[in-house]
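Trainee: Predicted model and sequence below, questions to follow.
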Amino acid sequence: MTEPSKPRIVITYCTQCQWLLRAGWMAQELLSTFTSDLGEVALVPGSGGVFQIDYNDVVIWERQKDGGFPDVKTLKQRVRDQLDPGRSLGHVDRT
C-alpha cells in the first residue's frame, strides 16, 4: 500500500523584477510552518511581472489579481485552508 502524495506548492516569480529572494523567503516560511505536511515547495522562474502561488494546481495567490504580494500571515492561512482547514496556526490566527 502506497502513502498518498503530499501537497506541492509552486511559487512562480519574475526574474526580470528580481523577486527570487521574496519567493525563497516565502518558501522558507511555508516549509517551517508546514514541516512534515508538504511534499515540495518549488520555485519556478518566470517573467512579465508574474508572482503566483499554487497549491496542487489551485491558484491561492496571484499578484495582479490579489493586489501585490501576500503577507506571511495571509499566505500561511491560505495554505492552511487548502491543507487542513480546521488546523490552528497559533499566533498567526490571532488578530
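Mentor: Great, that's in hand.
Trainee: hey, let's count contacts and neighbours off CA atoms from now on
Mentor: OK.
Trainee: Name the residues of the helix ranked longest in the chain that are buried.
Mentor: Criterion DSSP state H: the longest helix present in the chain is helix 20-33. By 16 or more other C-alpha atoms under 10 Å, the buried positions in helix 20-33 come out as Leu20, Ala23, Gly24, Met26, Ala27, Glu29, Leu30, Leu31.
Trainee: ok, and here's another one to check against it:
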Amino acid sequence: MKPGVTISYCPKCGWLLRAAYMAQELLTTFEEDLSGVTLRPSEIAGSYQVSLNDQIIFDRKRDGHFPEVKELKQRVRDLVNPGKSLGHADRKVEG
C-alpha cells in the first residue's frame, strides 16, 4: 500500500492556500508513489505540520519556518522513493 501525506494547517492563520499548494506540488511530483494528500484543519493555533502516514516529517514550530517546496519534496522522496530524481530541486545552490 502506498503511503499518504497529511498536511495539518491553522485555518485561523489563513494557511489553507499554502497547504493546498504544497499538496498540489506533492501530488504532481509523487503521483505514482503516494496514495494521496489530505488537508486537515488543525484545532491548534499556528500549527502547520506535514506527516507521512503517522510520522511527522515537518513541523513549522519545531523547524522554525515553513517548508520550501524543494525541502518538502526532498523529505518525502527520501522516505517513499529514495532513488527518484527531483531534477532541478536536487541541485545544490552555490554560495
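Mentor: In hand now; what should we look at? Since the model is a prediction, treat every value here as computed from it, not as a measurement.
Trainee: Let me see the TM-score of these two.
Mentor: The TM-score (TM-score structural alignment, normalised by the length of the first structure) is 0.92; 91 aligned residues with a C-alpha RMSD of 0.8 Å.
Trainee: residues in contact with the longest helix of the first structure?
Mentor: Ile11, Thr12, Tyr13, Cys14, Leu38, Val41, Ala42, Leu43, Val72, Lys76 (C-alpha atoms under 8 Å, 6 or more residues apart in numbering).
Trainee: Now the residue nearest the centre of the first structure. Nearest residue, chain neighbours left out?
Mentor: A centroid search over the first structure (C-alpha atoms, centre = their mean) returns Ile53, at 5.2 Å, as the residue closest to the centre. Among residues not flanking Ile53 of the first structure along the chain, Ile11 sits closest, at 4.5 Å (C-alpha to C-alpha, 6 or more residues apart in numbering).
Trainee: What does the one you found correspond to in the second structure?
Mentor: Using TM-score structural alignment as the criterion, Ile11 of the first structure maps onto Ile7 of the second structure.
Trainee: Now do whichever strand or helix holds its match against helix 16-29, angle only.
Mentor: When elements are assigned from DSSP states H and E, Ile7 of the second structure belongs to strand 4-9. Here strand 4-9 of the second structure runs at an angle of 160 degrees relative to helix 16-29 (axes from the mean of the first three to the mean of the last three C-alpha atoms, to 10 degrees).
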